[in-house]
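S.K.: Predicted model, plus sequence, below.
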Amino acid sequence: MNDIKFGEILLPGDDDTQGSREKTVRKKFWPAFRKAVRHIPFARDLVAAFYCALDPQTPLRVRGILLAALAYFIMPFDMIPDFFAVIGYTDDVAVLAAAFAMVSGNIRPQHYEAADRALADEPIAADM
């Protein structure tokens, strides 16, 4: 991780990188989210970003940025490891906030509706 500059984390990446990130995010997002939800001040935005990143109608560059941020979020060891309780999530929050600022106009009401359903423990559709 020392070789990666903080600003490079949110690079969208090529098709192979995005595909790999999407696979990882699909598999690990919910377990990581459940573990971190008490430490993330914008859980609804995070879940909406998850749905936006997986929405095939989301522009490729936006999907890439969100997948990069979400992949960073689910990594167990990053700049500040998450096992350091509250402080361990500060870098995740910073990366996610930067990603949201870059792409917020692309997170649509349907993504927030899906997030609201997920946070209310309603059945979640796999595809939007």
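M.R.: Here it is on my side, so go on. Residues are numbered from 1 along each chain as shown.

S.K.: CA atoms for contacts and neighbours, from now on please.
M.R.: Fine.

S.K.: Regarding the protein, what is its longest helix?
M.R.: What stands out as the longest helix in the chain, according to DSSP state H, is helix 15-36.

S.K.: which residues touch that one?
M.R.: Contacts with helix 15-36, where a contact means CA atoms under 8 Å, 6 or more residues apart in numbering, come from 12, 54, 64, 67-68, 70-71, 73-74, 89.

S.K.: Which strands and helices lie in contact with the host helix or strand of residue 115?
M.R.: Using DSSP states H and E, residue 115 falls within helix 109-119. Packing partners of helix 109-119 (3 or more CA pairs under 8 Å, 6 or more residues apart in numbering; DSSP states H and E): helix 43-54.

S.K.: Included below, for side-by-side comparison, is a second structure:
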Amino acid sequence: MDDVKIGEILLPGDEAEQERQSERVRKRFWPVLKRAMRYVPFSRDLVASYYCALDPRTPTKVRGILLAALAYFVLPLDGIPDFFVLVGFSDDIAVLTAAFAAIRGHIREDHYAAADKALADEPDMQPAG
């Protein structure tokens, strides 16, 4: 994926677009994460970003960037379809890494605490390794 494509994916969008992405992410995040756990090297950051994106205290632009990245993550068909297991999540990882760099410092400790709890409470959410 090139920088221009990732930049286009991470556009925060207007309020209506953010609401559509929020609904898509809420509906599909956990099932997709369960499938991706062993392929995504930063699952704790990913889950914390989910909580940050849904937190109304998060600045609108930051929420928009995270929602765009998370919506891309949960899309069934994207740049490289996720059913190509090992390489299927590589484009998602690139988009998420760019989003994390763009919003650095906005994922707070309470988001990480919620992520730790979610990962600990669900046995199939434990990272492989």
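M.R.: Perfect, I can see it now. Source: prediction; values computed, not measured.

S.K.: Do you know the score for how well these two fit?
M.R.: Here the superposed chains carry a TM-score of 0.90, computed using TM-score structural alignment, normalised by the length of structure 1; 119 aligned residues with a CA RMSD of 1.2 Å.

S.K.: so how far does the longest helix of structure 1 sit from its counterpart in structure 2?
M.R.: For helix 15-36 of structure 1, the mean deviation from structure 2 after alignment is 0.4 Å (mean CA distance after the TM-score superposition for structure 1).

S.K.: okay, the angle between that helix and helix 43-54?
M.R.: 160 degrees (axes from the mean of the first three to the mean of the last three CA atoms, to 10 degrees).

S.K.: how much space between residue 31 of structure 1 and residue 76 of structure 1?
M.R.: In this view, residue 31 of structure 1 and residue 76 of structure 1 are 11 Å apart by CA to CA, to the nearest Å.

S.K.: ok, back up a step: so how far is the longest helix of structure 1 off the chain centroid?
M.R.: For helix 15-36 of structure 1, the gap between its own C-alpha mean and the chain's C-alpha mean amounts to 8 Å (CA atoms, centre = their mean, to the nearest Å).

S.K.: Also stretch 72-84 of structure 2?
M.R.: Centroid separation between stretch 72-84 of structure 2 and its chain, computed with CA atoms, centre = their mean, is 13 Å.

S.K.: what do you get for stretch 45-62 of structure 2?
M.R.: Relative to the chain's own centre, stretch 45-62 of structure 2 is displaced by 10 Å; criterion: CA atoms, centre = their mean.

S.K.: Where in structure 1 does it align, residue-wise?
M.R.: The aligned range for stretch 45-62 of structure 2 in structure 1 is 45-62, by TM-score structural alignment.

S.K.: any residues touching the matching stretch, and which ones?
M.R.: 12, 22, 63-64, 66-67, 70, 96, 100, 103, 106-108, 111-115, 118, 127-128.

S.K.: I'd like to know how many residues surround residue 54 of structure 2.
M.R.: 17 (other CA atoms under 10 Å).

S.K.: and what of residue 92 of structure 2?
M.R.: 26.

S.K.: Next: residue 19 of structure 1.
M.R.: Number of residues near residue 19 of structure 1 (other CA under 10 Å) recorded here: 14.

S.K.: measure it to residue 69 of structure 1 for me?
M.R.: Distance, residue 19 of structure 1 to residue 69 of structure 1, by CA to CA: 14 Å.

S.K.: Over to residue 29 of structure 1?
M.R.: Taken as CA to CA, the span from residue 29 of structure 1 to residue 69 of structure 1 is 11 Å.

S.K.: who has more neighbours, those two?
M.R.: Between residue 29 of structure 1 and residue 69, counted using other CA under 10 Å, the more crowded position is residue 69 (30 against 18).
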